[in-house]
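>>> Sequence isn't available, so here's the structure alone:
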């Protein structure tokens, strides 16, 4: 057992630093490489559990300091980053990300946008943010700014912003060219009658009209035809085995007032037209598409061929189904309007404004996108799985920089008898920074109600201070200054600041923190030792924080 003890401590400390705590199930499998025999598992379990309990009681800074003694036993291999699949034709890489302005970006958008951003960084290319607002019926006006803010925060890599409703005359010119090429027409057939003809692979009467007649009809779409009376179509193979490929529509009439253009336009392009034209005009070389857009890619390839243009390279990805995470902007908007949510940055929502406000760094979402990569495989991801992954990434990003402070949840006042005369202690502000913070000491101090319930009647160490024998009558006897191998807990003196911490479920934790948090800046992310990473939201009589994660 003695020969394994150092390896147990090494692996347990490493695991607890990464995941905030550890357990036997994570450590046991690692011991076989150090000589543990299956027949000896039962024998070592008591000592294993004892060591794990001891390590879990340490603060993150104490774990890190202790781990330095054992680091050579479990070398910190440099984490190999996930590599993006190589692209073809990479002399000049231009990619685009095109959300609709129905709300801000959410975690699903972050996956695709993250991949786009990393590819253009890899090839020193260009990333275009294109807002697809050609459906006047589904626009949330604030989304124009929200999307741009979210995309810039996530990538810091947007080269150009294009708003499609500003470009309608360009789409019109392309369609007129297709009419001249006799590859497009304006159809005024009854919808049901047209569907019946199409199902039999038969052409409607509109299809064979002359170029001159098609142009006249095209003009009438802007002046005379009512919504639903005429639609502009692309000529394709009417005998295509896939009915969706047969003479698909590319323009329709819609007189709904547009959030950005008002009543300026009534003829609006459908996605297969606007997307294709913008890809051509912007010289887009590579596109990341959801695989359920494979038919749209084929439709667009037909038009590319008619225009004698080379289509971009497609990279298809599977769908990620995020369980327990409401991604519908329409439904979320209704809930915001009904005051169920406070806004798009409500802590309970999976939208980027909320994750940013909680203290997640954009790199954590980028790393999540790289973890998945470009794959056709559909995934179902629970809320718990998703947050476990991005919290792990975010923890590694925050840990080297977030300063440490003491916070006590649901405080219980303790009177310490016969303490040494100490009015102030200097405490490291971070394990790896050569800086300290001054923490006031008083005979009456506060510990959390959880720690009081757990350790009453036992000897414990007040972190960075001294040891006490905690009694059930809310008093304590000073025992020694020696840093003993006993449980260590946080404490706050009688000079403190009230705090409330907004939790991911919308509830609050209440408590007090040391006075040195007065030096914090708004939106600063810090670590309350043995509690969690948090982000300062508001100062006042009560300091308000947002819970980030453990």
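Received it, and whenever you're ready, just let me know what you need. Treat the numbers as computed from the prediction; the structure is a model and nothing was measured. Numbering: from 1, shown residues only.

>>> can we go C-alpha only for contacts and neighbour counts from here?
Fine.

>>> Just confirm residue 300 is within a helix.
Yes. Going by DSSP: H, G, I helix; E, B strand; the rest coil, the assignment for residue 300 places it inside a helix.

>>> Relative to residue 394, how far out is it?
Relative to residue 394, residue 300 is positioned 39 Å away (Cα to Cα, to the nearest Å).

>>> Then residue 537?
Separation of residue 537 from residue 394 (Cα to Cα) stands at 19 Å.

>>> more neighbours, these two?
A count of neighbours by other Cα atoms under 10 Å puts residue 394 above the other of residue 537 and residue 394, at 22 against 18.

>>> can I assume that one is in contact with residue 366?
No. Because the distance of 10.5 Å does not satisfy Cα atoms under 8 Å, residue 394 is recorded as not touching residue 366.

>>> Does anything pack onto the helix or strand containing residue 303? Which helices or strands?
Residue 303 belongs to helix 294-306 when elements are defined using DSSP states H and E. In this structure, helix 294-306 makes packing contacts with helix 271-281, judged by 3 or more Cα pairs under 8 Å, 6 or more residues apart in numbering; DSSP states H and E.

>>> which helices and strands does the helix it packs on pack with?
In this structure, helix 271-281 packs against helix 168-180, strand 249-253, helix 294-306, with contacts taken as 3+ Cα pairs under 8 Å, 6+ apart.

>>> what comes up buried for it?
Taking 16 or more other Cα atoms under 10 Å as the basis for neighbour counts, the residues of helix 271-281 that come out buried are 271, 272, 273, 274, 275, 276, 277, 278, 279.

>>> show me the contacts for residue 290.
With contacts defined as Cα atoms under 8 Å, 6 or more residues apart in numbering, the neighbours of residue 290 are 316, 317, 318, 319.

>>> now residue 97
112, 113, 116, 127, 128, 129, 130.

>>> ditto for residue 396
If you count contacts by Cα under 8 Å, 6+ apart, residue 396 has them with residue 18.

>>> hang on, it is in a helix, isn't it?
Yes. Residue 396 forms part of a helix when assessed by three-state DSSP.

>>> now the helices for the stretch 101-250 of the chain?
Along the stretch 101-250 of the chain, counting by DSSP state H, counting those that start in this stretch, helices occupy 107-122, 143-155, 168-180, 191-199, 211-221.

>>> looking at the ones you listed, which is buried most?
For the helices of the stretch 101-250 of the chain, the stretch with the most neighbours on average is helix 107-122, a mean of 21; neighbours defined as mean count of other Cα atoms under 10 Å.

>>> just checking, what's the longest helix in the protein?
If each helix of the chain is counted by residues according to DSSP state H, the longest one is helix 2-19.

>>> Tell me how far that helix lies from the chain's centre.
From the chain centre to the centre of helix 2-19 is a distance of 31 Å (Cα atoms, centre = their mean, to the nearest Å).

>>> alright, now check it against this:
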């Protein structure tokens, strides 16, 4: 994946709408093309270009810079030099800001009388700037509602409706709503559509917690995350407003996965709740595994999760301090150097036998320590161990290794400067204390090491760091081992190509499959701060996700392409007719699209086979019709049907509600519907399991389909519903000349299929896990 063409730093209080929309539009074409970073020290916006130069200024300056940086990928400046001049003229009109809303809309209305866009035949910076101007003058930064003062201008209204239904624009409006929810409005969004948490009538959760959310925002100094505000997690032991410091300390040796998410969420939550500080510290103590690309991906994934740290640090920043500190600890006899072989040391620790080196004097220990730091032939056979208790029932306390040599691998930040590196068990508590961490989030998998953590702090004379324990998220049929996941990537088993595969439990994989950040965090919130470790079913997390996406996912129809059945209808329009319809029957804010009608439609083969001559059925979003004739081939397969519209019929009285698409080959959108099963067949994998023995190499199932023409207008990342098939995420959007777009099916947590045509995978197995193909 190509890197970012520009980075937009912005102050959320200034709400630089135009530049944020430009970034959103560009990222819908190429994810992460323009990185967006919350920066409260920026007055409005600042853009960093590829050459490293930075430019601060107003919203329109930032949007111009972004449009120029991605000129080869977008048409924001138009598609010709003449169009570019016109775009700049309109941006100039907006920049002057001298027109009041009615006069500006009057000018714009005349321009749009015979046009879809302000300039040319595609969305440009002129549209975005004009939309932002009307949006700003309308006075509602968190709504797509058309301003009342502009409603007498029909062409502007049409243009506004079209633009506000574009997910890239709606996303920015929704983020303003999310920002508002941090102060109590309780709004959140997916696909750029606002959703109220309170449900029908009555107060929402945001209303109930309004005071608490506002207090959190006012007290926080760093970047807030709206997710998590107003929750009722237990208070921190010794936590004081403005003095709490938490950290999230991943190793840059792979992509963030679901096992990391809870730690990051809790660290962020408590830092914001107490108006404190969140440190993102890269635990880069193992040069054999770490890469700069993983560091970048972790930062990007945290942004995806809505988590913004206050400070980025590296354990390697403290290498000089840690070396000097270790020298003093060796002098004091708290640590010793051991040249016992790995195998013998492992055996001795298991049996509680002291090493022959345990009682060496300080002089010999210091000599061997110097050899380790030089990386000499003698030094590389040694390690530094803490002198604790070889008889302790907790084997983590049996003189654990604190430092070890590595002279073969180059550190991605320090190169070959160091020959010996601190182990996590030593570096973590020492650096926590040095960086001012007050509360360390520790998952229950480290429970045996907590005693060791506290021993190091006390033995080294360091200040106490409070521990906040929580259970790790463990899910059935899921492997989190980086080594085992790498096997799938390296071997390309089951079609896996990268760590972003939709079957992977990485943040990227899960979001690519359609798991929303809100759905994920709702699941975490429901688990609470429990320390008990349970193996969770996937149905719970997908059911939470469905609650988020169902109210805002636009609805479309699609039929299987391989054996679709032509259904000719008497009484239907003989030429193509179009009518605007809501994208969501219950949520008008999702927008509208054009529904096409003609006298011949396509049905699913399974639906056609279930129909009977003389039966009245309902065509969804159209009305009733009678089936007059069904033609079948020699094998009994339906080849065509004939019927007649009966729009006066009562849809409540029909047994069959069928989805369909107009038979318009030039306008239907070919698509590949991808369904994914579990990556492994074993419900609870063990450490000793060989991944090749439990791998499900037949976990991807594709269906060719023909979709509603309106689907072609939606960008990558859009979550939608195909009626009677389920929810899907646009993985690869439509573009001119493309054979087919790709839609990834999103599980909904149900153990039953939506219909006879909805799935190729047993949903009960997908929801509950277990060995595939067995009861």
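Structure received. Note that this is a predicted model, so its numbers are computed, not measured.

>>> Just the TM-score for the two chains, thanks.
The TM-score (TM-score structural alignment, normalised by the length of structure 1) is 0.77; 473 aligned residues with a Cα RMSD of 3.1 Å.

>>> if we can go back for a sec, name the surrounding residues that touch the helix holding residue 303 of structure 1.
For helix 294-306 of structure 1, with Cα under 8 Å, 6+ apart as the criterion, the contacting residues are 178, 181, 183, 234, 236, 244-245, 248, 272-273, 276, 310-311, 316.

>>> which residue numbers in structure 2 go with it?
Counting by TM-score structural alignment, helix 294-306 of structure 1 lines up with residues 447-459 of structure 2.

>>> Mean deviation, the matching stretch versus structure 1?
Mean deviation of stretch 447-459 of structure 2 relative to structure 1 after superposition (mean Cα distance after the TM-score superposition for structure 1): 2.2 Å.

>>> Can you name the residues that contact residue 544 of structure 2?
519, 520, 522, 523.

>>> swap the cut-off to 10 Å and go again
By Cα atoms under 10 Å, 6 or more residues apart in numbering, residue 544 of structure 2 lies in contact with 515, 516, 518, 519, 520, 521, 522, 523, 526, 748, 749.

>>> Can you find the partner of the first one in structure 1?
With TM-score structural alignment defining the correspondence, residue 515 of structure 2 maps onto residue 360 in structure 1.

>>> need the contact list for the nearest residue to residue 117 of structure 1 once chain neighbours are set aside.
Distance criterion Cα to Cα, 6 or more residues apart in numbering; nearest residue to residue 117 of structure 1, sequence neighbours excluded, is residue 155 at 6.1 Å. By Cα under 10 Å, 6+ apart, the contact set of residue 155 of structure 1 is 110, 113-118, 121, 127, 362-363, 365-366.

>>> corresponding residue for residue 326 of structure 1 in structure 2?
Residue-level alignment of residue 326 of structure 1 against structure 2, with TM-score structural alignment as criterion, gives residue 479.

>>> Distance of that match relative to residue 492 of structure 2?
Using Cα to Cα, which is the criterion applied here, residue 479 of structure 2 is 16 Å from residue 492 of structure 2.

>>> same thing with residue 201 of structure 2?
Relative to residue 492 of structure 2, and taking Cα to Cα, residue 201 of structure 2 is found at 51 Å.

>>> just residue 188 of structure 2 next, same as before
Using Cα to Cα, one gets 37 Å for the distance from residue 188 of structure 2 to residue 492 of structure 2.

>>> Between the two, which has more neighbouring residues?
Per other Cα under 10 Å, whichever of residue 188 of structure 2 and residue 492 has more neighbours is residue 188, with 24 against 13.

>>> and that one, which of the three is it?
Reducing the assignment to helix, strand or coil with three-state DSSP, the entry for residue 188 of structure 2 is strand.

>>> Span of stretch 9-20 of structure 2 from start to end?
With Cα to Cα as the measure, stretch 9-20 of structure 2 spans 10 Å from end to end.

>>> Stretch 390-404 of structure 1 too?
End-to-end distance of stretch 390-404 of structure 1: 21 Å, with Cα to Cα as the criterion.

>>> Structure 2: matching residues for that stretch?
Per TM-score structural alignment, the counterpart of stretch 390-404 of structure 1 in structure 2 is residues 541-555.

>>> Just the buried positions in that stretch, please.
Of the residues in stretch 541-555 of structure 2, those with enough neighbours to count as buried (16+ other Cα under 10 Å) are 541-546, 548-555.

>>> Just give me the match in structure 1 for residue 469 of structure 2.
In structure 1, the residue equivalent to residue 469 of structure 2 is residue 316, according to TM-score structural alignment.

>>> My error: substitute residue 645 of structure 2 in the last question.
With the correspondence set by TM-score structural alignment, residue 645 of structure 2 lines up against residue 478 in structure 1.

>>> my guess is its match contacts residue 414, does it?
No. Under the contact definition of Cα atoms under 10 Å, residue 478 of structure 1 does not touch residue 414, with a separation of 11.8 Å.

>>> Overlap of the contact sets of these two?
Counting by Cα under 10 Å, 6+ apart, the residues touching both residue 478 of structure 1 and residue 414 are residue 470.

>>> Which residue of those two possesses the greater neighbour count?
For residue 478 of structure 1 against residue 414, the residue with the higher neighbour count under other Cα under 10 Å is residue 414, and the figures read 21 against 17.

>>> Helix or strand for the more buried one, just tell me which one.
Assigned by DSSP H and E, residue 414 of structure 1 falls within strand 411-417.

>>> other SSEs contacting that strand?
Counting contacts by 3 or more Cα pairs under 10 Å, 6 or more residues apart in numbering; DSSP states H and E, strand 411-417 of structure 1 is packed against strand 444-448, helix 449-455, strand 467-470, strand 475-480, strand 492-493, strand 508-514.

>>> Read off where the helix or strand that comes right after it ends up in structure 2.
Next along the chain after strand 411-417 of structure 1, taking DSSP H and E as the criterion, comes strand 424-428. Mapped onto structure 2 using TM-score structural alignment, strand 424-428 of structure 1 spans residues 578-582.

>>> what's the average distance of the matching stretch to structure 1?
Between stretch 578-582 of structure 2 and the corresponding residues of structure 1, superposition yields a mean separation of 2.0 Å, by mean Cα distance after the TM-score superposition for structure 1.

>>> so how far is residue 549 of structure 2 from the equivalent of residue 541 of structure 1 over in structure 2?
In structure 2, the position corresponding to residue 541 of structure 1 is occupied by residue 739, as judged by TM-score structural alignment. According to Cα to Cα, residue 739 of structure 2 and residue 549 of structure 2 sit 28 Å apart.
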